[in-house]
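**Q** Structural data only, the sequence is not supplied:
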């Protein structure tokens, strides 16, 4: 089982006394401190350093300087990789042919990140410690999406571009200041999200909001500031709740026991499944806190405006990386993936999925796994993810139509798939958390590989036993849609 090892942590130890006082590891304390400082200074970007008061160059410099200061505080000497990685990739962007720039930048970034993964995996094997790999992973997403957008803008006719590629196309190479600001900004350097270059430039120049003001005369500055404050407050409160829950869970459940032979031998199947679910929940809480709070940091700076929703309310969701409620009630793995690490999913779609000619799903999963690192558990999770994906798609196609005859059956189907998805994702997560193939295999073996039975049936047997019947599918969908319309039920 993995452990936390603060002896491997290279960040500042100024607040080590808080570790002794609270029992929280120092790297986590520094992470929270960086978030608090980032949140405080982010407000300057929409007050004294707003786009209306200072030049873009000033905003860029501010983001770079504090990005490097906070990076050095959190990662110590390893912060040099922030400069090293970004500089090497910029050299490729500015000197190479746009026809191949997306491939060459991807290779250089992947090799640099892979070196760090392997180096730190060997140095600190099997430990959970805040290190430089996180920021470099985020920067890899940024620089490869930038290279793809430049390739689309310089080397491809517009008629060949997909909708997403047209949305993010770039027709002017970034200056050195713009580039470093995009990659090193304190807003997203710790935990992302890996925003797209055009979106970040829109924020620096305040384009989205200014365009909305020109189009909507009723869009007042007072309304804008109120919406920012409200969105920020909600996300800070929600992030705090996740942090408290994480602290409570960690002190209530000793997850280390899950790999003990005595635990595996003397506990029931149902309790093991329950503990796997708790393990997955704790893992999600880490990310819920990080992503929700960084969303609040960006919003506090005025970054994240995403137009209006159907009710006319201002949305601050552009850099939202997770939909917590949608994940917790996800009826299938597709819905889970869609709402988890959303910006990374957009990156994978732009950089990988829309550019490879064949085996799109498998290559995208593999890219995501390599991006995370080289622990065997990651690749075991990847294989589970691919199997679950195809099983969910098969069941939706071959089984779901038989449950669309009435609202009751449909609700029953959704409830069952929600429970199954939650259990499946617990198994999917465990090998990702424990890192090691042997440890994950021991857990799977002691639950009799229960998690593989239904996916295998879904992929291999369901299409044979229940061949897709288009007549049933179409007629039943029409029936349930008619019933929903009559009862004004939102699908």
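**A** Happy to help now that I have it. Please read these numbers as outputs of a predicted model, since none were measured by experiment. Residues are numbered from 1 along each chain as shown.

**Q** going forward, measure contacts between C-alpha atoms and count neighbours the same way
**A** Will do.

**Q** how far does stretch 254-265 stretch from start to finish?
**A** With Cα to Cα, to the nearest Å as the measure, stretch 254-265 spans 17 Å from end to end.

**Q** Helix, strand, or coil at the residue nearest to residue 419 when sequence neighbours are not counted?
**A** Leaving aside its sequence neighbours, residue 419 sits nearest to residue 331 (Cα to Cα, 6 or more residues apart in numbering; 7.8 Å). Of the three states, residue 331 takes coil under DSSP: H, G, I helix; E, B strand; the rest coil.

**Q** Got another one to weigh against that:
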């Protein structure tokens, strides 16, 4: 009753309002966890108590959102654990992993088929798709844990007391993402109650972010922190910042879609408007579609920060960082000058999950492009059965491939713009113009592809793209074709120098330029 009244008063659809309230409910749950459990506890049951709190709060929020449909997530979590359990008993974790993959992926696809409508569905399949990846990753980590057990078997070694160890050189290694660290393998199967806590972690089970069980266990055992008696400061401030930025983006999105709704692209009025106006409307419609995701993910990140799981070590100045599970890098996303930068700035934890658990495991295909296509096909299926998803992800693949080729082709001409030694005013202006052109081209391709992702249905996608004469497809495929046809600027190799008519001094200069990284000009 209260939810219906709020929906009528705000104009926000009831399922969306329920989702927002569920995400916001994670904040007090995280705050209480921070105060009561993010500290040393003088009992060996401390990890169990922390996990039990997460189980209770997670299941409670899930029941508020899903109602009786909570059974789907419970079934998949328990069945996945049982598959891994029996796989361990029979000594075949690979079989268990394959069975888990098939079970979880089939379950979500059947769920999509049964519940699918003409719109984006905010129902039990939303958290279920998050859980699908989580359980598949869990079973893969358990499979990989068998290798850890074998490698940790004791070996007989002969000790040479006269051997002098070389001095150890301290190298600064780059910080690894905390969502999926390199040592996320599971040598032993975690207890079922911990697996349920991992599946229903209140800050991430609805819309992400994704992270490994290894990180979850570090949270409940407090091994995430070097000194449990001195928890780093700053989490309250960062969580509040995340909350306000997320709310701001959602507010902007609500205003923006009022002026540029995606549904407008399907109207006769839109089709009859001037061509340039149609392009502008499509650009902004795609832009505000992305704004929705930026807002909701940033809002959800706040509760993860508040719980303490997002702690990401310290920066170079010794200041604690709480961005360990950030799903979007807003500044990087807004000002990216390439689609490759977008991949690392948008839905980062899901992209990292896909890279580790799908892309890299398709290495047997022997081709990066095939692995990329396989990963994108997996993501399209994971999102749902609507044709718009496949339209979007295929175009994304073509866009990225085309961008990669033309960046390489134009590098001899653009490289000098980014020479740190060249600080002339004209170069600075050209560099800024180049950055703007790259940013604008990237946003045009991104927002154009987003149209099919949002419209979902085949007839809607066709109608929208017909209105702009499929300009995005024509441009990208023309560029791809042109790259295959046009000759490339030839760069001479050192071995070719002897065949040129140069003096000894000129040849020496060419070799020197080559060694110093300067490209050899055509003679």
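**A** Great, that's in hand. Note that the coordinates shown come from a computational prediction; the quantities given were computed from them, not determined experimentally.

**Q** Send over the TM-score of the superposed chains.
**A** Remark: TM-score between the superposed chains equals 0.86 [TM-score structural alignment, normalised by the length of the first structure]; 451 aligned residues with a Cα RMSD of 2.5 Å.

**Q** related to what we said a few turns ago, please work out how many residues are found near the residue nearest to residue 419 of the first structure.
**A** Neighbourhood size, residue 331 of the first structure [other Cα atoms under 10 Å]: 21.

**Q** Return the residue of the second structure aligned against it.
**A** In the second structure, residue 331 of the first structure lines up with residue 337, judged by TM-score structural alignment.

**Q** and that match, what is it in contact with?
**A** By Cα atoms under 8 Å, 6 or more residues apart in numbering, the contact list for residue 337 of the second structure reads 435, 436, 438, 439, 440, 442.

**Q** Leaving out sequence neighbours, find the closest residue to the second one.
**A** Right, residue 436 of the second structure. Closest residue in space to residue 436 of the second structure, ignoring its immediate chain neighbours: residue 337 at 7.6 Å, by Cα to Cα, 6+ apart.

**Q** which position in the second structure aligns with residue 259 of the first structure?
**A** Taking TM-score structural alignment, residue 259 of the first structure has residue 266 as its aligned residue in the second structure.

**Q** my guess is that match contacts residue 462, does it?
**A** No: under the criterion of Cα atoms under 8 Å, residue 266 of the second structure makes no contact with residue 462, lying 9.4 Å away.

**Q** who's more crowded, the two?
**A** Legend: neighbour count by other Cα under 10 Å for residue 266 of the second structure and residue 462, higher for residue 266 (20 against 16).

**Q** and that one, what does it touch?
**A** Per Cα under 8 Å, 6+ apart, neighbours of residue 266 of the second structure: 460, 463, 464.

**Q** can you count the residues close to the counterpart of the first one in the first structure?
**A** What that stands for is residue 460 of the second structure. Mapped onto the first structure by TM-score structural alignment, residue 460 of the second structure lines up with residue 439. Look at residue 439 of the first structure: counted by other Cα under 10 Å, it has 19 neighbours.

**Q** Return the distance of residue 439 of the first structure relative to residue 228 of the first structure.
**A** Applying Cα to Cα, the value for residue 439 of the first structure to residue 228 of the first structure is 46 Å.

**Q** repeat for residue 206 of the first structure
**A** Separation of residue 206 of the first structure from residue 228 of the first structure (Cα to Cα): 14 Å.

**Q** next one: residue 290 of the first structure
**A** Here residue 290 of the first structure is placed at a distance of 19 Å from residue 228 of the first structure (Cα to Cα).

**Q** How about residue 14 of the first structure?
**A** With the distance defined as Cα to Cα, residue 14 of the first structure ends up 33 Å from residue 228 of the first structure.

**Q** And these two? Which one has more around it.
**A** residue 228 (22 against 10).

**Q** How about the contacts made by the more buried one?
**A** Per Cα under 8 Å, 6+ apart, neighbours of residue 228 of the first structure: 299, 300, 302, 316.

**Q** now residue 193 of the second structure
**A** 51, 52, 55.

**Q** What residue in the first structure is paired with the second one?
**A** It refers to residue 52 of the second structure. In the first structure, residue 52 of the second structure lines up with residue 61, judged by TM-score structural alignment.

**Q** which residues does its match contact?
**A** Residue 61 of the first structure neighbours (Cα under 8 Å, 6+ apart): 177, 181.

**Q** Let's see that with 10 Å instead.
**A** By Cα atoms under 10 Å, 6 or more residues apart in numbering, residue 61 of the first structure lies in contact with 67, 177, 178, 180, 181, 185.

**Q** ok, of those, which come out buried?
**A** Buried members of the contacts of residue 61 of the first structure, scored by 16 or more other Cα atoms under 10 Å, are 67, 178, 180, 181, 185.

**Q** Mind putting those residues into CSV with distance to residue 198 of the first structure and secondary structure?
**A** Shown next, in CSV, are these (distance: Cα to Cα, whole Å; DSSP: H, G, I helix; E, B strand; the rest coil):
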residue, distance to residue 198 of the first structure, secondary structure
67, 19, helix
178, 11, helix
180, 14, helix
181, 13, helix
185, 15, coil
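
**Q** Pull the most distant pair out of these.
**A** 67 and 178 (13.7 Å; Cα to Cα).

**Q** Overlap in contacts, the two.
**A** Contacts common to residue 67 of the first structure and residue 178, judged by Cα under 10 Å, 6+ apart, are 61, 184.

**Q** that older thread, looking at the contacts of residue 337 of the second structure, spot the one nearest residue 95 of the second structure.
**A** Distances from residue 95 of the second structure to the contacts of residue 337 of the second structure, taken by Cα to Cα, are shortest for residue 442, at 42.2 Å.

**Q** leaving aside the residues next to it on the chain, what's closest to the alignment partner in the first structure of that closest one?
**A** The alignment partner of residue 442 of the second structure in the first structure, by TM-score structural alignment, is residue 421. Nearest non-adjacent residue to residue 421 of the first structure, counting by Cα to Cα, 6+ apart: residue 332, 5.4 Å away.

**Q** just checking, what's the longest helix in the second structure?
**A** Scanning the second structure for the helix with the most residues, using DSSP state H, yields helix 275-307.

**Q** Would you map the helices across the stretch 101-250 of the second structure?
**A** Secondary structure of the stretch 101-250 of the second structure (DSSP state H, counting those that start in this stretch): helices located at 125-151, 192-199, 213-220, 235-259.

**Q** mind checking the SS state of residue 368 of the first structure?
**A** Look at residue 368 of the first structure: counting by three-state DSSP, its state is helix.
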